[in-house]
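[1] need a structure here:
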Amino acid sequence: MTVIAENVPLSSAPARARALIDLAALRANVRVLREAAPGAQLMAVVKSDAYGHGAVPCARAALDAGATWLGTATPEEALALRAAGIPGRIMCWLWTPGGPWREAVEADIDVSVSGMWALDEVIAAARGAATPARVQLKADTGLGRNGCQPGDDWERLVDAALRAQADGLLRITGLWSHFACADEPGHPSIAAQLSRFREILALAEGKGVTPEVRHIANSPATLTLPESHFDLVRSGIAVYGISPSPEIGTAADLGLRPVMTLTASVALVKRVPGGHGVSYGHHYTTPGATTLGLIPVGYADGIPRHASDRGPVLVGGKWRTAAGRIAMDQFVVDLGGDEPPAGTEAVLFGPGDRGEPTAEDWAQAAGTIAYEIVTRIGTRVPRVHVHLDADADADADADVDVDGSGT
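    Just a heads-up that it's a prediction; the model follows:
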């Protein structure tokens, strides 16, 4: 029996597919992460609709469990949280020229600045808003993506931000960076980035910057690198109960529980003879007389086509594998002669403690990472949030959001 069957009243017409989101598990994960970094505040990263789990309910659950910051990539994501009434500190870091700076300033959102063009735009927005902007300066300590280069560029950015702060146009609230290889224990870049981060902090603080928070730790660093915790740790995938990488341990090893369980209703079961081609290209042919089950989800729902012939599914208590190509809306499993009725629940992935596959199993089948598996589940799959009430985490009869709205 799956979590959905235990906690969600099933309608007379089973859902084609649904993603059950266990907010009690999310809150438990946040508590584990807080214990891993007891001297730092915790930012729960809810970008990309909380890695596909539903940003607003997940943000609320994370705050309930003690997260003190929320993080998003885009300003639109941050503004949507504010529009939903989410309080407290929210930071966003992926800006492009002409972005909604003024809206973010007026919504009291911390904005990340990595270069002079961005600083100029946020200063202009603060003038228009007649309120100081909350600005976090980001340095590239070795990831090679966003962030200001250490050295002369960093010094110029810090100096310009301090002048704007003296003019009352902004407050420098944070200094930060991001690891490249924290999910690879012992990688030499980790120590190098920490050293460089301390250098950029020393330069900024030596010039008079007094940030509220200094941060570089992501999920793997939160769990394995206490020397990187500083004032704040930013946890993304671990909040949702997925290990940042197999190299640092499974979710169970880390004390985490996967939050999403993805299920579908078997749409058809039929008997076919041996030698029967299955799905496009006939990459799978039945080895003998058997039964086929139709799973009504496909790559339009986020099921990776790269997992064709390998993607695992639990049907009728048995582990099955995608037979042939995964198509846009459906794929087939060989049931080996079993004949479960149409409407039987197929579990694509979940926590794994009932024998079902996990997101990591699908990642292995598709040659990718579990982050991508959960994040890519599309909008045709409704999210069903259970255990909305933080005071009833142990109550299997907690209220349920079943309309997929995420409210």
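[2] for the rest of this, base every contact and every neighbour count on C-alpha atoms.
    Fine.
[3] hmm, T131 and D108 touching each other?
    No. Counting by CA atoms under 8 Å, D108 does not reach T131; the two are 9.3 Å apart.
[4] who's more crowded, the two?
    A count of neighbours by other CA atoms under 10 Å puts D108 above the other of D108 and T131, at 20 against 16.
[5] need the contact list for the more buried one.
    Neighbouring residues of D108 by CA atoms under 8 Å, 6 or more residues apart in numbering: R89, A133, R134.
[6] R383: which of the residues you listed is nearest?
    Relative to R383, the closest of the contacts of D108 is R89; by CA to CA it sits at 25.6 Å.
[7] nearest residue to that closest one other than its sequence neighbours?
    Once flanking residues are discounted, R89 sits nearest to W69: 5.0 Å by CA to CA, 6 or more residues apart in numbering.
[8] go on, A251?
    With CA to CA, 6+ apart, the residue lying closest to A251 is S243, at 4.8 Å.
[9] burial measure for the one you found, as a count.
    Counted with other CA under 10 Å, S243 comes out at 29.
[10] now the spatially most central residue of the chain: how far from P312?
    When CA atoms, centre = their mean is applied to the chain, the residue found nearest the centroid is Y51 (2.9 Å). Distance of Y51 to P312, given as CA to CA, to the nearest Å: 21 Å.
[11] and I295, by the same measure?
    Taking CA to CA as the measure, I295 falls 11 Å from P312.
[12] compare with the first, here's sequence two:
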Amino acid sequence: MRTGSMRVADISVGAIRKNVGRIRELTGDANVIVVVKAGGYGHGAEIVARAAVAGGATMIATADLEEALQLRECGIDAPLLCWLHGPRVDFVPAIEQSIDVGISHLRQLEALAQAARSTGRRATLQFKVDTGLSRNGASRDEWDALFARGAELEREGLVSVRGIFSHLANAGEEADLAQGANFDEAIAMLRAAGCEPELIHLAASAALFTRPELYYNTVRVGVVAYGLSPIAGKNSAQLGLTPAMTLRSEVVALRGVPAGTGVSYGFNHICEVATTLALVPVGYADGMPRALNGAGAWVTIAGEACPIVGRIGMDQFIVDVGRLGGRIDLGEPVVLFGNPERGFPSIDIWAALMRTIHYEILVGIGPRVLRRAVDEDAA
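    This next block holds a predicted model:
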């Protein structure tokens, strides 16, 4: 455990539990799979996995097998799924650690079967099919052979086909429903081949709020579990979600400067009046995007919004604290973003200023930032 960290991401496990509860409220009896890939969307995969299971998640999912194995090493014993594999992947650890393997083509299926033979244990798989996203997943012309071989291997006792899933492109109602029709065809073909999937999932975060007809018996969600909106024009509060991450730092230097003072590299900001500048030890190495330079971003210090000024460096940025200068000292807390319902800047502000999505900002938060689980409910 590190102490004295100047850069901290507080992760509210209570918020994650509540968000999973909100998902269950919307979906009723459906199973809930929470995705914790990319280090739990930058929140810390172990922290999120534990909170999600406590909130009622049925299964935890990652992209890579390595990510899933790391969760097992942390003591996460919940059902796990991973689905993005390279051609040289070794599936033996997945079988040994009881991790469901997403299978997208015959070569992967045969590799999994061979791993099962070598271990003497049955492998558990879920077929991933492409229904229109044109990305990962078996294409339509592979389904017959893939499902037939899966059924054959299941009869041989080498694999167990637990599920089938796909991913929506979120390209509008017509496209979503067309993908749903394609998915229905894949489910029917899998059943005709002789497999009865326990978990059937297509709907992800956006469809959770827009396509209840695509819930099937399982939903697989990412960003909503972290309390962020997947829908343009709707914020977290409007969807009944609570942002889980509060990105914090502190003031490590204060200086009063006269009008006309240039700030940081290139003097792209000149102080118009005499003011106080505060130094905050977070930079682009920590995921503080340089694209926020001069963009109008702000942080919260002593409950007030204070603008970021000058160019953002690798390790630090500067805030104009103005009249707060005489009321704050070194060590004053700084909130970069968090739950706007608590008066903090929203991560959506950064995303809008950078013309990107909040996902990109979250997963870009660097390893120097300490992820710290906090239980605000208990507090």
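[13] what's the match for the residue nearest to the centre of the first structure in the second structure?
    For Y51 of the first structure, the aligned position in the second structure is Y41, judged by TM-score structural alignment.
[14] before we move on, the earlier item: you'd agree the residue nearest to the centre of the first structure is in a helix?
    Yes. Assessed by DSSP: H, G, I helix; E, B strand; the rest coil, Y51 of the first structure belongs to a helix.
[15] surely it and Y371 touch.
    Yes. Proximity of Y51 of the first structure to Y371 meets the contact threshold set by CA under 8 Å, at 7.3 Å.
[16] quick check: neighbours shared by the two?
    Jointly contacting Y51 of the first structure and Y371 under the rule CA under 8 Å, 6+ apart are I237.
[17] what's the single longest helix in the first structure?
    Identified as the longest helix of the first structure according to DSSP state H is helix 188-206.
[18] residue range for that helix in the second structure?
    The aligned range for helix 188-206 of the first structure is 174-192, by TM-score structural alignment.
[19] could I get the full set of strands for the stretch 51-200 of the first structure?
    69-72, 89-92, 110-113, 133-138, 170-176 (DSSP state E, counting those that start in this stretch).
[20] ok so, going back, which of I295 and P312 of the first structure has more residues huddled nearby?
    Ranked by neighbour count (other CA under 10 Å), I295 of the first structure and P312 place I295 first, with 29 against 24.
[21] show me what contacts that one?
    I295 of the first structure neighbours (CA under 8 Å, 6+ apart): A264, S265, V266, A267, L268, Q330, F331, V332, V333, A346.
[22] so the last one touches A267, yeah?
    No. Because the distance of 9.9 Å does not satisfy CA under 8 Å, A346 of the first structure is recorded as not touching A267.
[23] near the residue mapped onto R16 of the first structure from the second structure, how many other residues are there?
    Aligned counterpart of R16 of the first structure in the second structure: M6 (TM-score structural alignment). By other CA under 10 Å, the residues close to M6 of the second structure number 18.
[24] name the element the closest residue to M6 of the second structure other than its chain neighbours belongs to?
    Nearest residue to M6 of the second structure in three dimensions, chain neighbours excluded: S249, at 5.4 Å (CA to CA, 6+ apart). Assigned by DSSP states H and E, S249 of the second structure falls within strand 245-250.
[25] and that strand, what does it pack onto?
    Applying 3 or more CA pairs under 8 Å, 6 or more residues apart in numbering; DSSP states H and E, we find strand 245-250 of the second structure packed against strand 8-12, strand 333-337.
[26] how about the ones you listed, which one is nearest V224 of the second structure?
    Counting by CA to CA, V224 of the second structure lies closest to strand 8-12 out of those; the figure is 13.8 Å.
[27] give the buried residues for the closest one.
    V8, A9, D10, I11, S12 (16 or more other CA atoms under 10 Å).
[28] surely the fourth one meets M245?
    Yes. With contact taken as CA under 8 Å, I11 of the second structure and M245 are classed as touching, separated by 4.7 Å.
[29] give me the common contacts of those two.
    Common neighbours of I11 of the second structure and M245 (CA under 8 Å, 6+ apart) are H43.
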